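Student: quick one: sequence plus predicted model below, questions after.
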Amino acid sequence: MNTHNVQADWIPGSGLQLRKAGVQFDAVRVDGDPGRAIADELAWLTGGDPGPIVQEENGRRAVYFLVAVGSTSHRSWPDGVTRLTAGQGHVSYVPVPALEGHTWPLSWRYRPTGPDRRVHTLLLRAALNSHE
């Protein structure tokens, strides 16, 4: 699939925007080189299509794995993992870059390949647990 033509209302047309977790997706954040290594491992395991993964180039150099809404709850996660979800009395926001143009400090480490494609939560959790 040509990822440059993916149409999804959660992907901004230009620049970057914050999206409320729990609407289109939740996210799992892993900071720094460990997040990048996990993203690349998922790409290898999935034949190059791990689902949408955003990376940040400054600050904590976060990597955001966009997962299905509600898929991170009721599971144990390793230290260093931040779940970005929404619930009663709690709201999280996930930064999302456009597919093209100026989006610094965000970029797509792995672009979305379909409007409803997400990172497989159990595969992500297994990869994270194998790196503990």
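Tutor: That came in fine, so what should we check first? Numbering: from 1, shown residues only.
Student: only C-alpha atoms for contact and neighbour calcs from this point on.
Tutor: Fine.
Student: ranges for the strands of this structure?
Tutor: Secondary structure of the chain (DSSP state E): strands located at 16-20, 26-31, 53-56, 62-67, 81-84, 93-97, 106-110.
Student: which stretch among these is buried most, on average?
Tutor: The highest average neighbour count among those, using mean count of other Cα atoms under 10 Å, belongs to strand 62-67 at a mean of 27.
Student: as JSON lines, the strands of the chain with distance to Asn5 would be great.
Tutor: JSON lines is the format used below for the strands of the chain (distance: least, Cα to Cα, whole Å):
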{"stretch": "strand 16-20", "distance to Asn5": "17"}
{"stretch": "strand 26-31", "distance to Asn5": "23"}
{"stretch": "strand 53-56", "distance to Asn5": "17"}
{"stretch": "strand 62-67", "distance to Asn5": "19"}
{"stretch": "strand 81-84", "distance to Asn5": "27"}
{"stretch": "strand 93-97", "distance to Asn5": "15"}
{"stretch": "strand 106-110", "distance to Asn5": "14"}
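Student: here comes the other one, which I'd like you to weigh against the first:
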Amino acid sequence: MTNHELPDWVPASGHQLRLTGIHFDAIRVRGVRGEAVLHHLADATGGQPGPVVREVSGGRWTYFLIPAGSSAEHTWPPGATCFGPCARDQYVGIPAAHGNTYPLSWRCGPPREGEFVDPALLNEVVTAQLCLSPEG
């Protein structure tokens, strides 16, 4: 993938914080729950769920990037944290497409310009996963 196919909010190297609600909103899910959501989302999309950032240390958060403003269109269950117009001044770490980006990485590869996780499908999967979880 060449850099001109990448959105301008993906840094050239390392990782950078990006203010949510500008280029994207994000839904954050912790640890194995985030991986379970991603697994079901990938199954539902033929392995192409859209841009997903994984944190490999600490809380092992998974961030699902959706179009800017779209998080407000859904009710997110407990266990899913909304970053976007439903919250103020929140940032998400965005890794570069290649190179050392520890502790962040693209879970399904870096996004192409205009590519996002489908917010309605994500809401459906997150709601099903978190409401079925005994720790939910």
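Tutor: Okay, I see it. Keep in mind that this is a model prediction, so the values were computed, not measured.
Student: out of the strands of the first structure, which is closest to His74 of the first structure?
Tutor: The closest of the strands of the first structure to His74 of the first structure is strand 81-84. By Cα to Cα, the value is 11.6 Å.
Student: quick one: distance of the closest one to the chain centre.
Tutor: Chain-centre distance of strand 81-84 of the first structure: 10 Å, with Cα atoms, centre = their mean, to the nearest Å.
Student: helices and strands around it, which ones?
Tutor: strand 26-31 (3 or more Cα pairs under 8 Å, 6 or more residues apart in numbering; DSSP states H and E).
Student: how about the helices in the second structure?
Tutor: With DSSP state H as the criterion, the second structure has helices at 31-44, 119-132.
Student: now the angle from the first one to strand 24-30?
Tutor: Okay, so that is helix 31-44 of the second structure. Angle, helix 31-44 of the second structure to strand 24-30, by axes from the mean of the first three to the mean of the last three Cα atoms, to 10 degrees: 120 degrees.
Student: how far away is the residue sitting furthest away from the middle of the first structure from Val23 of the first structure?
Tutor: Most distant from the centre of the first structure: Gly89, at 22.8 Å, with distances by Cα atoms, centre = their mean. Between Gly89 of the first structure and Val23 of the first structure the computed distance is 15 Å (Cα to Cα, to the nearest Å).
Student: same deal with Pro52 of the first structure?
Tutor: Shown here: Pro52 of the first structure relative to Val23 of the first structure, a distance of 16 Å by Cα to Cα.
Student: just Phe65 of the first structure next, same as before
Tutor: Phe65 of the first structure is 15 Å from Val23 of the first structure, by Cα to Cα.
Student: of all the strands of the first structure, which one is nearest Glu132 of the first structure?
Tutor: Checking the strands of the first structure against Glu132 of the first structure by Cα to Cα gives strand 81-84 as the closest, at 11.1 Å.
Student: among the helices of the second structure, which comes closest to Ser71 of the second structure?
Tutor: Closest to Ser71 of the second structure of the helices of the second structure, according to Cα to Cα: helix 119-132, at 7.1 Å.
Student: who has more neighbours out of Pro52 and Val23 of the first structure?
Tutor: Pro52 (23 against 13; other Cα atoms under 10 Å).
Student: tell me the contacts of the more buried one?
Tutor: Pro52 of the first structure makes contact with Phe65, Leu66, Trp108, Arg109, Tyr110, Arg111, Pro112, Thr113, Arg117, Arg118, Val119 under the criterion Cα atoms under 8 Å, 6 or more residues apart in numbering.
Student: Ile94 of the second structure touches Val53, doesn't it?
Tutor: Yes. When contacts are counted by Cα atoms under 8 Å, Ile94 of the second structure is listed as touching Val53 (7.2 Å).
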